[in-house]
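Participant: Have a look at this prediction, sequence included:
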Amino acid sequence: MKYFQATVQIFLIILTLIIPFYRGNGVKSFNSLAMPPMMGNESLSWKFVPQGINIYAIYSSEPAPMGIADYGIGPNGPYILTTNSWKGVVYLNSVNVNTSEVTFQLNVNLYYTYNDHSYDLFVQNVAVLNVTNKTLFFVDNIWNSTALYANVTGVIGNGRIYSCNSCTTTFYAYLAWNYPGSPEIISFPTTFQLKVDVTTNSQGEPVICFYYNDGYGWIKYDTVTVINAPGASNVHFMVNGYEYTGVGNYFDAELVMAGPPGGHTAYVYSANVGLQLFYWNGHNYQEIKNAYDFGSDTAEKLYNAYVYSAYFTYTGELLSVIISGSGTLGQLWNQNSVEVVQVNSPVYSGYAKIYNFSIPFSDSYMIQGFNFTGGEFIQTLVPTMQYSILVYSSPNGTLEDEGYAPPEYGYVVVNAESFSITPSQYNISLSRSESTTLTLNIIGEGPVY
């Protein structure tokens, strides 16, 4: 897939992948399962900050987990974002590090209230890549971030609760082994996706679902129920720029490349990795509007990683790109430097495509679309491109509506319409040398040339 960035030289992306270290009986060692959270300042536990958290309180320079993150801090100050689903996309093209493994972590915070108390579970969906053997596999972790040194208890899934001696707490983990695509020997370039969902069951208990997709479709490999919180309320993944968690770190959401499990650091000799982070906005998966190039909630880190923002030239979708080099921690983009396109459609639930207006309609079949519901969809895009919008009844359905979005910073609303041409007359009879005027009423979206 092609993408570029205007101010930084573009590199072709070509990567290498990861295999786990196993004991003779096939059971993972502790370090192969644990991705411990980074503990913050105890004085910040559940601290509310009206003007916004300090995102550099834990990591202010490398080494740090590098990639893309939403801290709930935008150009207009802090905000809160809640959702029931996060999705990360990893474009693996090349990687060369000083460790045998690297991790790609989708890290989010599950917030809920129970018996008038607030709880926070640090939820991790992780791809582990053995750089030597080019094997990819997936593992999940759940940690209790409600308070310092809090244990994970009362959770049931495919995995089990482990003891973490180095961090004096317990945590939940499960390794997806002998699943389609996990483990998987890969070649480069390759793309895979991570996803986490949360809902509640009939008892009102939070239920967390873990998925991956590395070419075999979406594989749900673990479903974890929090059985000690029946009747829980306000159950959602939360990004909160006003408040710190119970362990003094962040209510952020992050998709990061980091060192091996167990809190280790990897030095990047060379790499080219693209990352995208999406949340379910109630209608479709939308990329985050305020993006930073580093995470903070995990202890695994990278050193000598340079991160910059880029976009796909055929869709305008934004991404974070990791290469080797001396980097700084900072912002990739914010809601004032991107174009947020909201499309209203007569189609209630369907399939849509948004792409570069310069691409002819005859080539639009090559553009990957997305599902939406509720009669609208919203996308975060680069603001310097004209966009064609096509709305279908389903991925293989008929074209129902179309639209056009101009290049513009900020929020743009488009009302998709059905394209039609209606003549003022349908039957015309002319004798030799006679002429008449025919008016065509054209309904559509886009520039007229």
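Facilitator: Thanks, I have the structure now.
Participant: drop to CA atoms for contacts and neighbour counts, all remaining ones
Facilitator: Noted.
Participant: Show me where the protein has its helices.
Facilitator: Along the chain, the stretches classed as helices by DSSP state H are 30-33.
Participant: From the centroid of it, which residue is nearest?
Facilitator: The centroid of the chain falls nearest to residue 277 when counting by CA atoms, centre = their mean (2.1 Å).
Participant: For that residue, list the residues it contacts.
Facilitator: Counting by CA atoms under 8 Å, 6 or more residues apart in numbering, residue 277 makes contact with 68-69, 86-89, 254-255, 287-288.
Participant: please redo it, this time with the cut-off set to 6 Å
Facilitator: Residue 277 sits next to 88, 287 when contact means CA atoms under 6 Å, 6 or more residues apart in numbering.
Participant: How about residue 440?
Facilitator: 422-423.
Participant: Could you do residue 138 as well?
Facilitator: Neighbouring residues of residue 138 by CA under 6 Å, 6+ apart: 126-127, 176.
Participant: next one: residue 229
Facilitator: Neighbour list for residue 229: residue 205 [criterion: CA under 6 Å, 6+ apart].
Participant: Check residue 326 too.
Facilitator: Neighbouring residues of residue 326 by CA under 6 Å, 6+ apart: 304, 306.
Participant: same thing with residue 52?
Facilitator: Residue 52 neighbours (CA under 6 Å, 6+ apart): 78, 241-242.
Participant: Of those residues, which belong to strands?
Facilitator: Among the contacts of residue 52, the members found in strands (DSSP state E) are 78, 241-242.
Participant: Can you tell me which of those lies closest to residue 23?
Facilitator: residue 241 (42.2 Å; CA to CA).
Participant: What about the contacts of residue 138, which one has the most neighbours?
Facilitator: Among the contacts of residue 138, residue 126 has the most neighbours (other CA atoms under 10 Å), with 27 neighbours.
Participant: is it true that that one touches residue 141?
Facilitator: No - contact between residue 126 and residue 141 fails when scored by CA atoms under 6 Å: they sit 8.0 Å apart.
Participant: what about stretch 27-34, how long is it end to end?
Facilitator: By CA to CA, to the nearest Å, the extent of stretch 27-34 from end to end equals 14 Å.
Participant: Kindly provide the distance from residue 293 to residue 79.
Facilitator: From residue 293 over to residue 79 (counting by CA to CA), the distance is 18 Å.
Participant: this is the other structure I want to compare:
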Amino acid sequence: MRKKTISDYAGKRRNLSVIIVPVLLIVGVLLITSVSNLSYDHNGLHNISLSGVSGSKSSMSNLKPTRGSNVTVNTRAQTAVNPNEIYNNEPAPMGIADFGIGPNGVPYSYNTTSFMGTISLTNLSTYNQSLGKSSSQMGFQLNVNLFFKDGGNVYAYWVQDVADFNTSDNSFYMVDNIWNMSSTSANMHNSTISGSGTIGNSSSTKFYYYVYEHMFSLTYPAKLTLQINTTTSSSGLPEIEFMFNDGNGMITYDKPIFLFAKNITSGPFFLVDGKQYEPDRYSFYDAELIMGGPGGGTKTTDVYSNVSLQLQYWNGMNYQYISNAYNFGSDTAEGICNVVGTELPQEASLPLSVHIQNGTGKLGQVYNAANLSFLHVYVPFQDGSLVLNGNTYNFSYGKLNLTLPYVSSEMSYELYNSSGRVYSSNISIGKGQNANLEISKITIFENFSLHHTPSNFIWYILINGKNYSTSAKSIVLYLPYGDYNYTVGSNYASIPIANGVGTVDASSTFTNTTIFFAMSSYKVTFNSSGLSQGITWGVSVHNISSKTAVFNATIEFYLPNGSYMFSIQNVSGYSISSNATGSFLINGTNLLINISFTPISQPLGRVPDGRLIGYITPAIIVAAISVTWLYYRKKK
């Protein structure tokens, strides 16, 4: 790739063309014979033979000329840059780009430490006969701009992570470039940077490049991810990480370090700024994932294609899709024609993408923030994921910011932490609107402080329409911010609950909401004696509960401090010698109340009172009849 210049589109000085063209042709022929020199003409395409690499490889060099004299440049802060200043039609670097220009042309800026471009391929064929052996080759470029200040000086570098792709056999290899944009005459030097690559020379402009000595192959449908990170090395120097993933895991293939920058006062970061150009006076502070020729300013043609391109930046918690997308880039000179770049249909199950297919297209903005939806998630745990309508979004530091296609219907979501799913529901977000999903961690503490807690003790809380139960000391649940009514209970109805019905105020993300729902309770044990085996007895604690037991088993109540009335149920054939009714006082200790039952026994030979009447009454009647009969007989 070479750097695109305004002079490419400036009026040609025809009176010099007779001299310039032959000279350039001669220079080009001389340069082709010496690959090691790496000094290429504006449209040079060269094959590089490297140990361990097979196939035709083109140099990824991009020239960095100055802005043409026919363009008026405001070197001060711009009201807004013009994305169409260099390209108005194809061939152009087509794909997805963020120029820092939002709805109605309003500029914005942001910085990040990482950009990630995702290329989803169903099929792709490109062709340019003039490229010879490389006629079916093209390039996918992730182009971003590095910014930092060292000792008060501003430094800007154009950074490229490139997959040189052969559409005839779906093979590719990786190349990176770094260009110095810190001034109109800035260069890269061996004293500037150290990595796996070297310094090349393109029309007196020195740049850094590295060709990764491995070939890779894709099988359709395929996904290829390009990623560029910036960080500081162990020595505190600015560092760039060039990465890619062909589906077999992320590979970091080059990590160049800026050797001179030992007094960093700002950055390093990648900058997108729609209000100003770079210090070289013509380059954009943009980010772009584009398709173009295979290098050296070459162009190619889209024969047929079904490709989607996605561009995301690291927002500090997660990778987020750009909010305003153009279907072309501008900083690179490679281009492609016969391309239609449009936004994918806005469906909740699809990520934000620019869809590439062959056809007659035009350059422009394909989507902006006014037609999207934005979701901001805040949770009380560090790492997790959100599954939204089937798409999974991972995040760190307890936050997640998402740029989403607008959909009129509700979207289903599930929230996960390291232990599993913690919450699920539905959400709807208006067009151009922001929605917050703030989750509170609510901890419900069992605060009975029971002495000799029953081994089978289980308590529950009914909240937000769901019942949570446990035998542990606490229940942890996750709910969106809000007020929630709750009801608390247990499998021991005799244990009173001080605040068994109430409201939880879930208004904090990282601060647990604690509910203390019972006062301290103590065990009151009723112990029976004197009952025969199999006999059932019972106790009622007034206004609390009644319980029964069999034989000499104990009956237990768990009650807070206070005075209580009780009564013992009558048992047939037994009298209660003590404590048939009474009261007790709980004052911070457990109580034991003994209940003695005594069988009701009769004296020896004595007929029980109830049966005595039955025996005596008939005898009296018989005696009366006998006396009467004898009386009348004597009178006769």
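Facilitator: Arrived safely. Please read all numbers here as calculations on a predicted model, not as lab measurements.
Participant: on that earlier part again, the residue nearest to the centre of the first structure maps to what in the second structure?
Facilitator: Here residue 277 of the first structure is matched to residue 311 in the second structure, going by TM-score structural alignment.
Participant: Nearest spatial neighbour of the counterpart of residue 183 of the second structure in the first structure, chain-adjacent residues omitted?
Facilitator: Mapped onto the first structure by TM-score structural alignment, residue 183 of the second structure lines up with residue 147. Sequence neighbours aside, residue 246 is the residue nearest to residue 147 of the first structure in space, at 4.4 Å (criterion: CA to CA, 6 or more residues apart in numbering).
Participant: And the equivalent of residue 333 of the first structure over in the second structure, how close does it get to residue 104 of the second structure?
Facilitator: Under the alignment (TM-score structural alignment), residue 333 of the first structure pairs with residue 367 of the second structure. Counting by CA to CA, the gap from residue 367 of the second structure to residue 104 of the second structure is 12 Å.
Participant: got it, and residue 162 of the second structure?
Facilitator: Using CA to CA, we find residue 162 of the second structure at a distance of 32 Å from residue 104 of the second structure.
Participant: Pick the one among the ones in strands among the contacts of residue 52 of the first structure closest to residue 262 of the first structure.
Facilitator: Lowest distance from residue 262 of the first structure to these (CA to CA) belongs to residue 241, with 27.7 Å.
Participant: Is that closest one in contact with residue 78, as I believe?
Facilitator: Yes - between residue 241 of the first structure and residue 78 there is a contact under CA under 6 Å: 4.7 Å.
Participant: Name the residue in these two with the higher neighbour count.
Facilitator: Counted by other CA under 10 Å, residue 241 of the first structure and residue 78 do not tie: residue 241 has more neighbours, with 27 against 19.
Participant: Could you pull up the residues touching the aligned residue in the first structure for residue 159 of the second structure?
Facilitator: Under the alignment (TM-score structural alignment), residue 159 of the second structure maps onto residue 123 of the first structure. Contacts for residue 123 of the first structure were tallied using CA under 6 Å, 6+ apart; they are 107-109, 142.
Participant: so which of those comes closest to residue 199 of the first structure?
Facilitator: Closest to residue 199 of the first structure, out of all of the contacts of residue 123 of the first structure and judged by CA to CA, is residue 109, at 13.8 Å.
Participant: Going by the alignment, the closest one corresponds to which residue in the second structure?
Facilitator: By TM-score structural alignment, residue 109 of the first structure lines up with residue 145 in the second structure.
Participant: Next, count neighbours for its match.
Facilitator: Residue 145 of the second structure - counted by other CA under 10 Å - has 26 other residues nearby.
Participant: Tell me which residues touch it, please.
Facilitator: With CA under 6 Å, 6+ apart, residue 145 of the second structure has these contacts: 157-159, 270-271.
Participant: One more: residue 139 of the second structure?
Facilitator: Residue 139 of the second structure touches 163-165, 291-294, counting by CA under 6 Å, 6+ apart.
Participant: Could you measure from it over to residue 379 of the second structure?
Facilitator: Distance from residue 139 of the second structure to residue 379 of the second structure, by CA to CA: 41 Å.
Participant: Residue 121 of the second structure now?
Facilitator: For residue 121 of the second structure, the distance to residue 379 of the second structure equals 35 Å [CA to CA].
Participant: Who has more neighbours out of those two?
Facilitator: Legend: neighbour count by other CA under 10 Å for residue 121 of the second structure and residue 379, higher for residue 379 (24 against 19).
Participant: That one is in contact with residue 437, isn't it?
Facilitator: No - judged on CA under 6 Å, residue 379 of the second structure makes no contact with residue 437 at a distance of 8.4 Å.
Participant: how about the strands in the stretch 501-636 of the second structure?
Facilitator: 501-506, 513-516, 522-529, 536-541, 545-550, 555-559, 562-568, 574-578, 581-586, 591-599 (DSSP state E, counting those that start in this stretch).
Participant: Show residues contacting the shortest one.
Facilitator: So the one you mean is strand 513-516 of the second structure. With contacts defined as CA under 6 Å, 6+ apart, strand 513-516 of the second structure is touched by 442-445, 447.
Participant: Which residue numbers in the first structure does it align to?
Facilitator: Going by TM-score structural alignment: strand 513-516 of the second structure matches no residues.
Participant: and what of the fourth one?
Facilitator: Mapped onto the first structure with TM-score structural alignment as the criterion, strand 536-541 of the second structure occupies no residues.
Participant: That strand vs strand 562-568, what angle?
Facilitator: Angle of strand 536-541 of the second structure versus strand 562-568, following axes from the mean of the first three to the mean of the last three CA atoms, to 10 degrees, is 150 degrees.
Participant: cool, and the last one?
Facilitator: Orientation check (the same axes, to 10 degrees): strand 591-599 of the second structure against strand 562-568 gives 10 degrees.
Participant: List the buried residues in strand 591-599 of the second structure.
Facilitator: For strand 591-599 of the second structure, a neighbour-count test (16 or more other CA atoms under 10 Å) marks 591, 595-598 as buried.
Participant: Comparing whichever strand in the first structure runs longest with the second structure, how large is the average distance?
Facilitator: Longest strand in the first structure by number of residues, with DSSP E as the criterion: strand 265-280. By mean CA distance after the TM-score superposition for the first structure, the fitted strand 265-280 of the first structure averages 0.7 Å away from its aligned residues in the second structure.
Participant: Go ahead and measure how far that strand is from the middle of the chain.
Facilitator: 12 Å (CA atoms, centre = their mean, to the nearest Å).
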